[in-house]
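Participant: show me the folded form of this:
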Amino acid sequence: MAQHQVRIIGGAWKRTLLPVVDALGLRPTPDRVRETVFNWINHQLGSDWEQATFLDLYAGSGVLGFEAASRGAAKVTMVDNHAPAVRQLEANRDKLKADNITVLRADALTLAQDLATRGQRFDVIFLDPPYQQDLLAKTLPLCAALLLDGGMVYAEAEAPLPTEGDDLPDWLDGWEVVRADKAGMVYYHLLKLQEKAA
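Facilitator: The predicted structure is shown next:
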């Protein structure tokens, strides 16, 4: 069986290939999408990667988190509840000698609540959950308590997120879609919390 791989496209580990487990619903973010997304994030961070902290709640292949770490992120926390995926994430982290990456085996929703309770905050949260399980709707509201001021959430989905109007679901309340695009069947979005009126 041919092994699946992803390639880091920027930073210290540019062009490094990392093996990925073959798991149901695992869809590593394509190179072209990552290129765009990291340009968006870089613009928002003002290139200040050395201080930036990232949380990847549905890490899967880990390619988003590895990409952030490669570009100099201070800390990247990867979360997945699929044991083979977690073992592969740990092996890839060790291969890269990536001291700035922590890998946790946990349920994303439970862990998000736990981290919020403990007061942990992040600059960027990656949300690329398995499709057709309504996980984005369940997870995004929890992210509000996990973001530092000015922090952002990158979200992938099988459909575009509604941005305004009467059909705006409750779980998007308080969020602003800063950037959005589509590649193939992937809709991807950069979200920030709306500024609260003083």
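Participant: contacts, neighbours, all on C-alpha from now
Facilitator: Will do.
Participant: so the closest residue to residue 128 other than its chain neighbours: helix, strand or coil?
Facilitator: Leaving aside its sequence neighbours, residue 128 sits nearest to residue 156 (Cα to Cα, 6 or more residues apart in numbering; 5.0 Å). Put simply, residue 156 is strand when judged by DSSP: H, G, I helix; E, B strand; the rest coil.
Participant: check the gap between residue 156 and residue 29 for me.
Facilitator: Distance of residue 156 to residue 29, computed by Cα to Cα, to the nearest Å: 9 Å.
Participant: more neighbours: which of these two?
Facilitator: A count of neighbours by other Cα atoms under 10 Å puts residue 156 above the other of residue 156 and residue 29, at 24 against 19.
Participant: next, the second sequence, to be compared with the first:
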Amino acid sequence: MRIIAGAQRGRTLLAPKGATTRPTSQRMRQAVFDMLMHAPWYGREQLEQAIVLDAFAGTGALGLEALSRGARFATFMESSRTGVNTLRDNLLSCKLSERARLRACDVTRPPKAPKAHTLIFLDPPYHKGLVEKGLRALSRAGWVAEGALIVAETEQAPQSEDDEPFEAFHAHLYPGNSAPPPVPLAQRSFGVGRITIWHHTPHIS
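Facilitator: Modelled structure (predicted):
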């Protein structure tokens, strides 16, 4: 697994052994950053001004890719010890530690944010509802800036017939609220995974 583009292009990233992490595929990562760099709702300038949160970071591939392409700063959240150690090694290898902070924590129980972040990556294990749980917890703890761009990876299909397919949601509202969900800016499917992108809108008119 390598950084795709930017100052660290071609840099090899370490991945923990075993099944504790599920790194985002290079194909999906390429597609995500193609959208971020060229879509009318984002673009290179916004990416280069971004304060990134890579939640459920694993190898840190998404946050490191953003830093390589010029993002101002990134926070990485990872709960497993092996993941934290691998992330630390990847940050050192990429010489990006000065523009990053590593938080060894559970995303569903995050510490209070020192500052709000403007680009949020969520790539947790599938079939556990962790995008919803994690983003709501991050929003309550002040990690998600108003208008932040949310990039979430979920399973392509529900686990059972009783499960609802994933859709974008307002992170500050409890489930079941009558407000209509935010309109996704983009949705793309890659094998068993699906990317959904939307803006965090804390004020519902």
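Participant: give me the aligned partner of the residue nearest to residue 128 of structure 1 over in structure 2.
Facilitator: Alignment note (TM-score structural alignment): residue 156 of structure 1 maps to residue 153 of structure 2.
Participant: which SSE is the residue nearest the centre of structure 1 in?
Facilitator: The centroid of structure 1 falls nearest to residue 126 when counting by Cα atoms, centre = their mean (1.6 Å). Take DSSP states H and E as the rule and residue 126 of structure 1 turns out to sit in strand 122-127.
Participant: how far does whatever helix or strand comes next after that strand sit from its chain's centre?
Facilitator: Once the chain leaves strand 122-127 of structure 1, the next helix or strand it forms, by DSSP H and E, is helix 135-143. With Cα atoms, centre = their mean, to the nearest Å as the basis, helix 135-143 of structure 1 stands 12 Å off its chain's centre.
Participant: to what extent does helix 135-143 of structure 1 diverge from structure 2 after superposition?
Facilitator: Following the fit onto structure 2, the mean deviation recorded for helix 135-143 of structure 1 is 2.2 Å by mean Cα distance after the TM-score superposition for structure 1.
Participant: buried sites along that helix?
Facilitator: Neighbour-count burial for helix 135-143 of structure 1, counted by 16 or more other Cα atoms under 10 Å, picks out 135-136, 139-143.
Participant: what does stretch 115-123 of structure 2 give?
Facilitator: By neighbour count with 16+ other Cα under 10 Å, stretch 115-123 of structure 2 contains the buried residues 116-123.
Participant: translate residue 143 of structure 2 into the numbering of structure 1.
Facilitator: Alignment note (TM-score structural alignment): residue 143 of structure 2 maps to residue 146 of structure 1.
Participant: what's the answer for residue 188 of structure 2, then?
Facilitator: Aligned partner of residue 188 of structure 2 by TM-score structural alignment: residue 181.
Participant: that match falls within a strand, correct?
Facilitator: Yes - counting by three-state DSSP, residue 181 of structure 1 falls inside a strand.
Participant: which ones are touching it?
Facilitator: 187-189 (Cα atoms under 8 Å, 6 or more residues apart in numbering).
Participant: make JSON lines from those and add secondary structure, neighbour count and distance to residue 177 of structure 1 to it.
Facilitator: Converted to JSON lines, these look like this (DSSP: H, G, I helix; E, B strand; the rest coil; neighbours: other Cα atoms under 10 Å; distance: Cα to Cα, whole Å):
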{"residue": "187", "secondary structure": "strand", "neighbour count": "17", "distance to residue 177 of structure 1": "12"}
{"residue": "188", "secondary structure": "strand", "neighbour count": "26", "distance to residue 177 of structure 1": "10"}
{"residue": "189", "secondary structure": "strand", "neighbour count": "23", "distance to residue 177 of structure 1": "7"}
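Participant: in structure 2, which of these remain in contact?
Facilitator: Among those, the ones whose aligned partners also touch in structure 2 (both residues aligned by TM-score structural alignment, their matches' Cα atoms under 8 Å) are 187-189.
Participant: out of those, which is nearest to residue 41 of structure 1?
Facilitator: residue 189 (11.1 Å; Cα to Cα).
Participant: nearest residue to that closest one other than its sequence neighbours?
Facilitator: residue 180 (4.3 Å).
Participant: what's the answer for residue 193 of structure 1, then?
Facilitator: Distance criterion Cα to Cα, 6+ apart; nearest residue to residue 193 of structure 1, sequence neighbours excluded, is residue 175 at 4.6 Å.
Participant: how near is that neighbour to residue 125 of structure 1?
Facilitator: For residue 175 of structure 1 relative to residue 125 of structure 1 (Cα to Cα), the value is 14 Å.
Participant: buried set for stretch 42-50 of structure 2?
Facilitator: In terms of neighbour count (16+ other Cα under 10 Å), stretch 42-50 of structure 2 has its buried residues at 44, 46-48, 50.
Participant: for those, give me a markdown table that also has secondary structure and distance to residue 8 of structure 2.
Facilitator: Converted to a markdown table, these look like this (DSSP: H, G, I helix; E, B strand; the rest coil; distance: Cα to Cα, whole Å):
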| residue | secondary structure | distance to residue 8 of structure 2 |
| --- | --- | --- |
| 44 | helix | 17 |
| 46 | helix | 19 |
| 47 | helix | 16 |
| 48 | helix | 15 |
| 50 | coil | 17 |
